[in-house]
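Chemist: Quick one, fold the following:
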Amino acid sequence: MLAIILTNSFGSNIVNEASFNFSSNAIATTLEGKWSRKDLNIPNKEVFAENNSNLPPTLIIGALALGAGQLYSIHYKNYNPKDNLTIVHRAHTFKFGADISFEQKNENAANETQGRFTFNGTQTRTGASGGIGFADFLLGRASAYSEAERDVTEHLRFGRTEFYGQDTWKIRPNFQLDYGLRYSLYRQPTDTNNVLSAFLPELYNPANAPPFANAIGSAISSTVGNPLNGIVIAGKNSPFGRRVQKPDKNDFGPRIGFAWDPHNDGKTVLRGGYGIYYDQALIGIVEQNSFTNPPINNSASFTGTASSPIPYTNPAAGTPPSTLSVKALITTSNPFFTPMIQQWNLTVQRQLTKDGVLEVGYLGSAGNHLIRPVDINAPTPQEVLAVARGVVGCDPALVASNNPATCINLARPYKGFGTITDRQTTATSRYHALISSFRLRETHGLSGQISYTWSKNLTDATNDRDAIDLPQLRTNFHLERAVSRLDRTHVFGASYVYEVPTSGTGFLGNRAVRHLLGGFEIVGITSIASGLALNRVVEGTTAVGPRGSRPNILSDPTQNVPANPTGGIPYAFNPLAFRPAPVGQIGSSPRSPFRFPKVFNTDLTVARNLNFSERYRLQLRAEFFNVFNHTQFNDVNQTIPDRLPTDIAFTSINELIKVSPFGQFFSTRRAREIQLGVKFNF
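Modeler: Predicted coordinates for the structure are as follows:
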């Protein structure tokens, strides 16, 4: 790290500060021991040309995992010149400045070019279940194998350019106005080797889609059609040149605020403000496209069956060379707007006593162009059912256990691809809060603060990459609008410090009392808050449609919460309030149908300070975490059981508990902890 600052004064009212900062960091992994196939005399053959001689990571279900992981490294550098100019003129203080950064990030994806095997017991299974993974391993018959063609390394170059101007105007001795404007330009990343890619729907041509190579749509032809249909490469066919995104050049952020002392006595202050703020999107969102997408990264994956296992010595044996597995893509939408948030507030602060200050106010914010994941290649459940009719292995009318979702690729709008996770800037959020606090400066050994917030946080997505936030329908985000999983309606907090004086009047004037109680110190933090919202109740693995499809909701799940008939872990909500959605339909359950229990926690420290002299001091400490030992459940099983057993399971809680822990808590926050300590200062 390097920092250079140059400050110049031009007269008594102009100051300029120029600076240059440089920072860098690096992380790298190394492989210890001998893990090459040659060293261990293991002759398994790779799908792609030999480019990694290490032993493939191997997962043996029920036994162990072995093999050599892929090495990883990241190197980051940031060059940051800045300049700030301050001019004081009468009642005005003007500030102007620029902040520019030139950033580099070199990182590899750690793609497993040596391959990865899974042995799950399929090959030694005698019936519908059973089997031993280690026995499959000894036979050399794997249930799954995947391999990347290359370990993609990107050399990204990106940065930002920002300018601002502002004025602090002292209109009157008791009234101050602040206003300004900031402009931000976030430069979209380039790669020194043009290793960037994206999928652009507007460039996809259905006529060029590779035909499916089997009836269920899990493979496509490698000889007919264009397997890169709609995919652009930076510096080659990207409409944005060496980038795969168009930069947003409209990021203007005005700000205004005021402070008013209506009585001009320093005891009452009214403050308010409004501003627009922008945030540079995570560079990894663009970076990860090429870590996954062809042709930058091609990969192969195979799934074995009892009759057709994957041989350990040659996992691609028996696979027709004219077919490819359907690839999943990751992309970033265009236009890609800079995430922005508007914030506003109005507060009043009043000194009530010599040492006590009360503050109450309102805060609000509105987020727009926030990042969310959307599977733009997800068909509706009805579309999946339509293509599954008559297809062996998909149509339940042919075999009751068939799952129409097996044929989901046949119903996708962009044929030839699987899921296409698009990081879009289409999410929104809204936050409103009434706040209050009282601060007490130290008086007679006591100081502290209490605060209370009443708020609501609404959003239609709470994460930029988490698959659990994929919308049920790619065309209807309104169905996702609900309280955020970060929302807490009520939040109360108190922090306090009390030091027993070592001198005083009254009972502390007694020397024996001072020796007995003097030097004690009590420090505590108490938090009481509403529970967080459960993000969603999800359906099991047989659900038709996009991942995370929600069930139907029949009643308020917080009412008639049953007791556990086995006397075990309690229920968080009434699981009988939910039903799996009918096949081919989306569920009616909102995204946040339930809240976790409230938080009630107090942490306390009791210390005794013994001063033998100015040089020698001893402190005895006892620290209590969750001092009242409140049991506070933390997580709940939110996956509704699969459709097959639900006709019986949902007749009563006694039947449901036989097949699923759905609705039950499964973890708690920590119980009471006590720490004792001694500190000697000399």
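
Chemist: going forward, measure contacts and count neighbours with C-alpha atoms only.
Modeler: Noted.

Chemist: distance between the ends of stretch 247-263?
Modeler: From its first residue to its last, stretch 247-263 covers 49 Å (Cα to Cα, to the nearest Å).

Chemist: my bad, should have said stretch 628-639
Modeler: Terminal-residue distance, stretch 628-639 (Cα to Cα): 32 Å.

Chemist: Please enumerate residues in contact with it?
Modeler: Here stretch 628-639 makes contact (Cα atoms under 8 Å, 6 or more residues apart in numbering) with 536-540, 572, 596-602, 661-669, 671-672.

Chemist: let's see it at 6 Å
Modeler: Here stretch 628-639 makes contact (Cα atoms under 6 Å, 6 or more residues apart in numbering) with 537-539, 662-669, 671-672.

Chemist: what helix or strand is residue 137 on?
Modeler: helix 133-139 (DSSP states H and E).

Chemist: returning to what we had before: please narrow the contacts of stretch 628-639 to those residing in helices.
Modeler: In helices, judged by DSSP state H, none of the contacts of stretch 628-639 are found.

Chemist: Which of those sits closest to residue 409?
Modeler: Nearest to residue 409 among those is residue 539, at 20.0 Å by Cα to Cα.

Chemist: Please give the structure of this sequence too, so both can be compared:
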Amino acid sequence: MYYLFDNYTLSNPYPNANVPGYDAAGTGRTQVLNLGLTKNFGSSTVNEARVQGTRYNNGFNQPKGGTGHTLDSLGFTTSGNGIIPLAPAIEGVPELDFNQMNMILGVPSRPNRLIENNLEVLDNFSKIIGTHTVKFGGDFHYNQLVEQLDNVLNGNFVFNGTETGIDFADFLIGAPTNYVQGQAEPSNGRSRYFGLYAQDSWRARSNLTMNYGVRWDVSTPWWEQHNQIETIVPGLQSIVFPGSPRGWVFPGDPGIPSTLAPTRYNKFGPRLGVAYSPSVGEGFLRKLVGEPGQLSIRAGYGVFFTALEGSTNFNEIGDSPFGFFYVGTNPSFTSPFLNRSDGSQVGQKFPVQFPPLNVGPNNPDNNVAWGNLTPIGSSPGFYYKNRLPYSENYELSIQRQLRSTDLVTVSYVGTQAHRLLVTQESNPGNPALCLSLSQPSDVLKDTPTCGPNGENNTYFAANGQVIQGTRLPIFGPLFQSNGWFITSGQSGYNSLQLNYRHTSGRLQVLAGYTYSKSLDNASGYGEQVNPFNPKASIALSAFDATHNFVVSYNYVPPLDKIGGGNRLTRGWALSGITRFATGLPVTLIETDDNSLLGTQFTGPIPLGIDLPNYAGGSVHISDPRKSGVYFDNSGFSSEPIGQLGNARRRSFHGPGINNWDLALLKDTKLTESMNLQFRAEFFDVFNHAQFNAVDGNVNSPTFGKIKTALQPRIGQISMRLNF
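Modeler: Below is the predicted model of the structure:
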């Protein structure tokens, strides 16, 4: 039996803003309970049973700095078409996002509380039968995730430079690109997992062992205790909320289970492994293979299914009618529910009146004021046809013992992952339609023309036709940009891995080198893929590193042989870790919506799929230590209006890593049971600059530059008494 609890408090100076003055507090408790019973039945049979539970109760980003100022005292209108403060207790400077400057200021707009309960029950049974070791068992998980997300209760302005070309200049003239505000019910997420497996390790010969087995995985998508989640199914009319816009549906609607996507029961993952230690006679092969047992060859292949992220529920909560997340385009700064371009009234959207908890197909709710909750925008939904993600893992390794002190391993390791969860726009703009309305001659006199960030506007064509936005006609004007969390992601990783271990009396060395490449169309469910062709987004993974060499070492100098080995000369050691590695890839983005697709607010990361154009050829890399410039940006330009740029999302790497950490240690034995240790430790001992990410935003004035670095050399001296 094992039990742990841990309480913590956190004062975070930069919870969301990256300038001083807007700090926040956090508190939490962690509890872990583990009960286990291992029972032997004779000498060849063992059963292991375990029950374990965890509970996390955490509060994040509770605002402190920047509060105490009412919005009206700061010049904002707080009635009519202004900002209705939904959380007066944390009222203060609203969040202001400057996308070109990469600067955020204001009171944290997303304080939240997260309570997570997990229960796991598992049992493993193994039995030795002759040359076979048979093992089978099962595993059951039940997970609860309660989230109270105070999502942008008091408003958030985004500046992209759409008015003047410079985001801060837009701020000075009061011209934000977007206004965001939200209000949400708590989410009570639930999921279950059940798995069974059976395997056999067969010692076919003294130098050959085979392992084979299969695992059956049943993992439910997450559901909400009160069915307060939703998804998007084009053309389907809800019967749970009959007044809902066509396509906006809920658990209980035709074909929509509580999990939104069906639970699938046909996921079987086979596994196969082989370990072989060849033995040969005399001659050249004997020298190559060595003595019996000095060379081993291992190979393996397996299919592994994984659960779907519960954080998708985190991004789904608060959507209509269980809350509302509003994104306005071209708002007035002081009264954001007025359109700055033409003075038209959007209409106040807050506060939201939530429906009761017992709504269903047999108890529909016709009382929702959908007119106040539409158009629906920035409300991602879990795709209703999602399937369980899985990977195919394979490995071939050769291990050779050279001497009793040296071991070398050469491995080829790879993974192909399928049906990964990513974000994909369900309702992209139509660039051709927008371009047909982009000139004054294309529209009626004194009416707006279409351009970037104009996908949701109403246009009056020169022939008198009224066009309510340029997005897909199947959704109509009641929908704006909404993402699907969809299993259309894929990735591939292949690597050559070399390892060397040396252990002798005074010297220990462990070295590893990896040459690898990783490709995907999204490095996490928050990244977007091309909505028309997800494979078109394939590029280097965000974590790709072509070369990675790491060596750790520990050396005991022979000082103990001086002067008979007294206390002064005994116990010295020098240890360290050295790493040389390729930097992470530079992520290229464009934030101006020149593509006319309108994908910036599709998912949890406010970046669209727009990419710059590249003239071609190799990207010229320079040493950033003098000017901060890392790559020549002259070959890059903004994408043409109505087209996606031709640059890859990630195609070249940022600055690499050259780091040495060293430590000098001295152990002095004071008594039989007491030891005093002296430690002098240096991190980045040669003070080589370790840079942070390169600015890959083509719209940023620092595009191609590095603005920050990690901490310089750090040294510390300490004494520790062990007894």
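
Chemist: related to what we said a few turns ago, quick check: next helix or strand after the helix holding residue 137 of the first structure?
Modeler: strand 141-142.

Chemist: and that following strand, what does it pack onto?
Modeler: Using 3 or more Cα pairs under 6 Å, 6 or more residues apart in numbering; DSSP states H and E as the contact test, the elements touching strand 141-142 of the first structure are strand 310-311.

Chemist: So what's the residue count around residue 468 of the second structure?
Modeler: 16 (other Cα atoms under 10 Å).

Chemist: Please apply the same query to residue 642 of the first structure.
Modeler: Residue 642 of the first structure has 15 nearby residues by other Cα under 10 Å.

Chemist: Could I get the contacting residues of the closest residue to it other than its chain neighbours?
Modeler: Excluding the flanking residues, the one nearest residue 642 of the first structure by Cα to Cα, 6 or more residues apart in numbering is residue 540, at 4.7 Å. With contact set as Cα under 6 Å, 6+ apart, residue 540 of the first structure has these partners: 640, 641, 642.

Chemist: Out of those, list just those in helices.
Modeler: Using DSSP H, none of the contacts of residue 540 of the first structure sit in helices.

Chemist: what residues are up against the most centrally placed residue in the first structure?
Modeler: For the first structure, the residue lying nearest the average C-alpha position, counting by Cα atoms, centre = their mean, turns out to be residue 463 (4.9 Å). With Cα under 6 Å, 6+ apart as the criterion, no residue contacts residue 463 of the first structure.

Chemist: Identify the residue of the second structure aligned to it.
Modeler: Here residue 463 of the first structure is matched to residue 524 in the second structure, going by TM-score structural alignment.

Chemist: Report the secondary structure state of that match.
Modeler: coil (DSSP: H, G, I helix; E, B strand; the rest coil).

Chemist: Could you pull out the strands in the stretch 1-150 of the second structure for me?
Modeler: Remark: strands assigned in the stretch 1-150 of the second structure by DSSP state E, counting those that start in this stretch are 2-12, 24-40, 45-63, 95-98, 103-105, 112-129, 132-149.

Chemist: now, of those, which is deepest in the fold?
Modeler: Greatest average neighbour count among the strands of the stretch 1-150 of the second structure goes to strand 95-98 (a mean of 22), per mean count of other Cα atoms under 10 Å.

Chemist: ok, residue 338 of the second structure touching residue 347?
Modeler: No - counting by Cα atoms under 6 Å, residue 338 of the second structure stays clear of residue 347, with 7.5 Å between them.

Chemist: Between those two, which is the more surrounded one?
Modeler: Remark: of residue 338 of the second structure and residue 347, residue 338 carries more neighbours, 23 against 15, as counted by other Cα under 10 Å.

Chemist: And stretch 479-487 of the first structure, how far out from the chain middle?
Modeler: Computed by Cα atoms, centre = their mean, to the nearest Å, the chain-centroid distance of stretch 479-487 of the first structure equals 14 Å.

Chemist: against the second structure, where does it fall?
Modeler: Counting by TM-score structural alignment, stretch 479-487 of the first structure corresponds to residues 536-544.

Chemist: Can you give me the end-to-end span of that stretch?
Modeler: 18 Å.

Chemist: all helices of the stretch 401-550 of the first structure, in order?
Modeler: 408-411, 511-517 (DSSP state H, counting those that start in this stretch).

Chemist: This completes my enquiry, with thanks.
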